[in-house]
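Asker: Model the structure of this input:
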Amino acid sequence: MRNLVIVLGDQLDEAASAFDGFDPAQDAVWMAEVAEESTHVWSSQPRTALFLAAMRAFAQALRERGWPLHYQHLDDAQAAPSLAEALARDVRALQPQALVMTAPGDWRVLQALRGLAKALGLPLDLRDDRHFFATVREFAAHTKGRKQLRMEYFYREQRARHRVLLDDAGQPLGGQWNFDAENREAFGPQGPGLVPPAPRFAPDARTAGVLALVRNRFASHPGQLDDFAWPVTRAQALQALDDFIEHRLPQFGLWQDAMWPGEPFLWHSLLASSLNLKLITPHEVVAKAEAAHRAGHVPLAAAEGFIRQILGWREYVRGIYWTQMPDYAERNALDAQAELPAWYWTGEVGMACLRDAIGQTLRHGYAHHIQRLMVTGLYALLLGVRPQRVHEWYLAVYVDAVEWVELPNTLGMSQFADGTLPDGRPAPFGAMASKPYIASGQYIQRMSGGAACQGCRFKPAQRTGPDACPYTALYWDFLLRHEARFAKHPRLALQVKNLARVDEAERKVIRLQAEAWKAGGSGL
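Answerer: Here you go, the predicted structure:
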């Protein structure tokens, strides 16, 4: 055997660089399902099931091409427990001259495979991931010499470079680069109205077998599989893309920050899992969104807001991950040390908004970005949970979670843990966000038209007393804890100044309530 081509569970792309020059007569593909990938974090049943089902579908596509494939199933009698052990065993049996792979999306996996190749005395041909618009080297060049990183500047460079949403003169359509101000509407008391149904892909026999395996093998893991209907093949992912462009993208921009209980999907794309498994490419997603606008089907604000998430935010997050790891994973700029409440894994909590967001997360392996940032993430930030524990939860529960994208979004955007200078001193801005995204319970009430708070015993406007909303009380406790750090912050100083209206007696009550909630008390 000349080359053994390694394909990981999030590299399900037949056009990947790892396959360049592939010769079925002298090369082979290697894939493995291993328990370690579901246990190094307590991976939810929907997440594990999606990866395994998509891997098995991709393996079948390779077999149909007539390509030699060596595949370890999780339920094989002699299955190795880790990726490195499974690969080492097969390398010794197959005796390839070299290992080839597209660069992985996880620092831990990259180090394990590099170490293994060295131990085996084999060259590892690590190839660029063409899935993305920008290489890591190009992102590093963008950051060179900049005192402050901002996604917006990178996004504009990407728009210009790839000529996306530009006019003939090379200027942004509509005369501006960013229409975010038009994409922040909240639902009124009447709610979202008629929401287009999300596409569902009924499990075939192969996927049904995976669901049965996961229910049995990972019975103690969080989540459920009764509603599993995610795309697991490229054909299904392309169908999901077309469905979004046709039925939900036109309204996506206006309502992308809104939430409503019992509505897990609204007008969101639901494409992140397909993108992160590499079933579809960001290039075809962006092209279809732009074409829909130019055809008059999608308003510019909606198309631009969505494209910014793909061409801007997603690419920026990847650049941050690969240029700042491995120390990035341990950052904790706000010195948050509380433990993650146990009810994050069950959804059994008295706060209505959290119960709804976590409940749908466990049911579907999904929550839209405002629920992640301003419901589950906000509570952990205000409570002062150690960001690494929050990261482990997000990586475990969401079907679209791959570390390169999940870690910076959690530590940087959600928890503001990356607001440090290279020498460890506090910095006014983080790499992912210019300020902590903090708010009281009134923000959740407003963005849901009040519906998220209905039936909840806590009152968003109250910060002390038995009926005080935990978000509101913890918001003020957060400001008290970090008053000195953010007193002169250009984006947070006005919020900190409001502390002048809180006397010492009330400050003491706020602190005591916060400590009780950290200990799991107060009927939460």
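Asker: Please make it C-alpha for all contacts and neighbour counts, starting now.
Answerer: Will do.
Asker: any idea how far Met374 is from the closest residue to Gly377 other than its chain neighbours?
Answerer: With sequence-adjacent residues excluded and distances taken as C-alpha to C-alpha, 6 or more residues apart in numbering, Gly377 is closest to Ser414, at 5.6 Å. Separation of Ser414 from Met374 (C-alpha to C-alpha, to the nearest Å) stands at 8 Å.
Asker: any common contacting residues for these two?
Answerer: Overlap of the contact sets of Ser414 and Met374 (by C-alpha atoms under 8 Å, 6 or more residues apart in numbering) consists of Tyr437.
Asker: Going along the chain, name the helices of the stretch 351-500 of the chain.
Answerer: Here the stretch 351-500 of the chain has its helices, by DSSP state H, counting those that start in this stretch, at 352-364, 369-371, 377-383, 387-397, 403-408, 441-447, 470-481, 483-486, 493-497.
Asker: Let's have these in CSV, adding mean neighbour count and distance to Pro299.
Answerer: Shown next, in CSV, are the helices of the stretch 351-500 of the chain (neighbours: other C-alpha atoms under 10 Å; distance: least, C-alpha to C-alpha, whole Å):
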stretch, mean neighbour count, distance to Pro299
helix 352-364, 23, 29
helix 369-371, 18, 21
helix 377-383, 26, 30
helix 387-397, 24, 32
helix 403-408, 23, 28
helix 441-447, 21, 22
helix 470-481, 24, 35
helix 483-486, 16, 38
helix 493-497, 15, 34
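Asker: and this one, so I can compare the two:
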Amino acid sequence: MPRTLRLVLGDQLSDNLSALRDLAPGDRVLMVEVMAEATYVRHHKQKLVLVFAAMRRFADRLSERGVDVRYVRLDDPDNTQDIPGEVLRALENGGLDRIVATQPGEHRLTRAFESLVLQAPVPLEVRPDDRFICPRPVFEAWARDRRELRMEFFYRDMRRRTGLLMDGDKPVGGRWNYDAENRKRLPRTVRPPDRLRIAPGPVVQDVIRLVEARFSDHFGDTAMFGWATSHAEAQSLLAHFIADILPDFGDWQDSMKGGEPFLWHARISAALNIGLLDPLDICRRAEAEYRAGRAPLNAVEGFVRQILGWREFVRGVYDLKGEDYVRSNALEADRTLPGAFWSGDTEMACVRDVVGVTQRHAYAHHIQRLMVTGNLALLLGVHPDEINAWYMMAYIDAFEWVEAPNTHGMAIYADGGIVGSKPYAASGAYINRMSDYCAGCVYDVARKRGEGACPFNVLYWDFLIRNQRRLEGNPRMALPYRAVAAMAADHDSIRAEGEALRMRLGAAPRT
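Answerer: Prediction:
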């Protein structure tokens, strides 16, 4: 009987992984910790802890079932420190007749697999990654011949395909989308819920020591690590969210509050993205709460939309558009990323809080990412390469297939409208409406320009004026450009003030 080397990557920690599906006696599973994966961007320390610890625990899980696992640790003196090198080393002694792997999620690893085909002495079979709800061919068929790719229409098709939140061929409640009911500002009298924290066990503690020793110069802290690194822990986080948090998620999912990193968000994206949870199962469990009357429709629909709609959509876009996607720069942004994105050293209270939360937890929720750090990078004109790299480094759930469309497309509009129909540019008024940041800020959010004014205000108008040629034809930008036209006499002074502010904040032209 032929013997197979089965490669499992760090974000493929699923029992139902296609590469493991026909595992037979005599087969060997290969899992490797390598510097190439730890440093292709300088990942947040907690992300390194998450992936390495979860890999070790998944390998132990397989070994306990009697599977032959070859696990190569980062500090193994013979480690070649890249995936192809470790596959070739695992084949050196012969006895293995083929390699089976699951399609990687990122383009750079697809290239590595292509290189491996040329070097390996045995055939490589790459199987589809069918852990997503929408298979790649289905997304390609949906996208074919469409002038625009819009998540809302994809999401409706996925609802029909899966039957989630459907009554026959109609959406439950008569509406597809309850987004308008998910935008409430959090009152001061409403206290965010207590959250389950996973205490680091021995495996996690060992990896923390490794990361602090080997990656001491990477961004972030490890002291507050509390993420799931096993299937059982991921299920505990999910159960806690479904039972205790989901009912109020809909009302407050877009709110921001200083010093509160999680609010009503699920904290399961990291576990989901490395394979410890199944997306369709998550959606069905949330739907069951609505059907049982334990959670309102606006909460359940909003949560399901994030997974069934948005997560599946951005994965489809990433695959469809290929490696050239992240090379686009539709707004010709050309500025450096300010140092405050790393240090949090800024008088802007919202930016200081979000960067601080990110440093301590490797996490910020979607509105903080989009409307604080993303919005600031957009208004400053930060070059896509710099802000894309920051998001990849900063967040525990960041893998390029999910992060690139969210950052490159949604946050900074560098793709020119493939993911989002308009730039998500906003002045300080939005942040004031959705948070308590402005009350404790040295800047005056009500002041539009001049000394002491909120930087988001003048940067917003400077952004619109600077990009007028590119954006004024967009129907969704008609209202702000009517306001721009009304202030024509002030354009030069706004541009001058905006440029001075960009330089003062550290967004200098790239050399």
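Asker: Helices along the stretch 151-300 of structure 1, start to end?
Answerer: 151-162, 205-217, 234-247, 249-255, 272-276, 282-294, 300-307.
Asker: nearest to Ala61 of structure 1, of those helices?
Answerer: Within the helices of the stretch 151-300 of structure 1, the stretch nearest Ala61 of structure 1 is helix 234-247; the backing value is 10.0 Å (C-alpha to C-alpha).
Asker: so where is that closest one in structure 2?
Answerer: With TM-score structural alignment applied, helix 234-247 of structure 1 matches the range 231-244 in structure 2.
Asker: cool, and stretch 264-284 of structure 1?
Answerer: Using TM-score structural alignment, stretch 264-284 of structure 1 pairs with 261-281 in structure 2.
Asker: list the buried ones in that stretch?
Answerer: 261-280 (16 or more other C-alpha atoms under 10 Å).
Asker: Apart from its chain neighbours, what residue comes closest to the most centrally placed residue in structure 1?
Answerer: Closest residue to the average C-alpha location of structure 1: Glu406 at 4.0 Å, with C-alpha atoms, centre = their mean. Spatial nearest neighbour of Glu406 of structure 1, excluding adjacent residues (C-alpha to C-alpha, 6+ apart): Leu395 at 6.4 Å.
Asker: So what does the one you found match up with in structure 2?
Answerer: By TM-score structural alignment, Leu395 of structure 1 lines up with Met392.
Asker: And that match, how far from Gly316 of structure 2?
Answerer: 19 Å.
Asker: Run through the residues that contact Ala473 of structure 1.
Answerer: Taking C-alpha under 8 Å, 6+ apart as the test, what Ala473 of structure 1 contacts is Ser440, Gln462, Arg463, Thr464, Ile510, Gln513, Ala514.
Asker: And for the closest residue to Ala53 of structure 2 other than its chain neighbours, the neighbour number?
Answerer: Spatial nearest neighbour of Ala53 of structure 2, excluding adjacent residues (C-alpha to C-alpha, 6+ apart): Val204 at 5.4 Å. For Val204 of structure 2, the neighbour count with other C-alpha atoms under 10 Å is 23.
Asker: Looking at structure 1, name the residue matched to Val204 of structure 2.
Answerer: If you follow Val204 of structure 2 across to structure 1 using TM-score structural alignment, you land on Thr207.
Asker: looking at it, that match is touching Met55, isn't it?
Answerer: No: the pair Thr207 of structure 1 / Met55 is not scored as a contact, 10.2 Å apart, by C-alpha atoms under 8 Å.
Asker: so where's the longest helix in structure 2?
Answerer: Identified as the longest helix of structure 2 according to DSSP state H is helix 45-64.
Asker: now the angle between helix 202-214 and it, please.
Answerer: 140 degrees (axes from the mean of the first three to the mean of the last three C-alpha atoms, to 10 degrees).
Asker: Show me which residues of helix 45-64 of structure 2 are buried.
Answerer: By 16+ other C-alpha under 10 Å, the buried positions in helix 45-64 of structure 2 come out as 45-59.
Asker: can you list contacts of it?
Answerer: In contact with helix 45-64 of structure 2 (C-alpha under 8 Å, 6+ apart) are residues 10-11, 13, 31, 33, 38, 68-69, 71, 203-204, 207-208, 211-212, 215, 218-222, 225, 227-230, 274, 361-362, 395-397.
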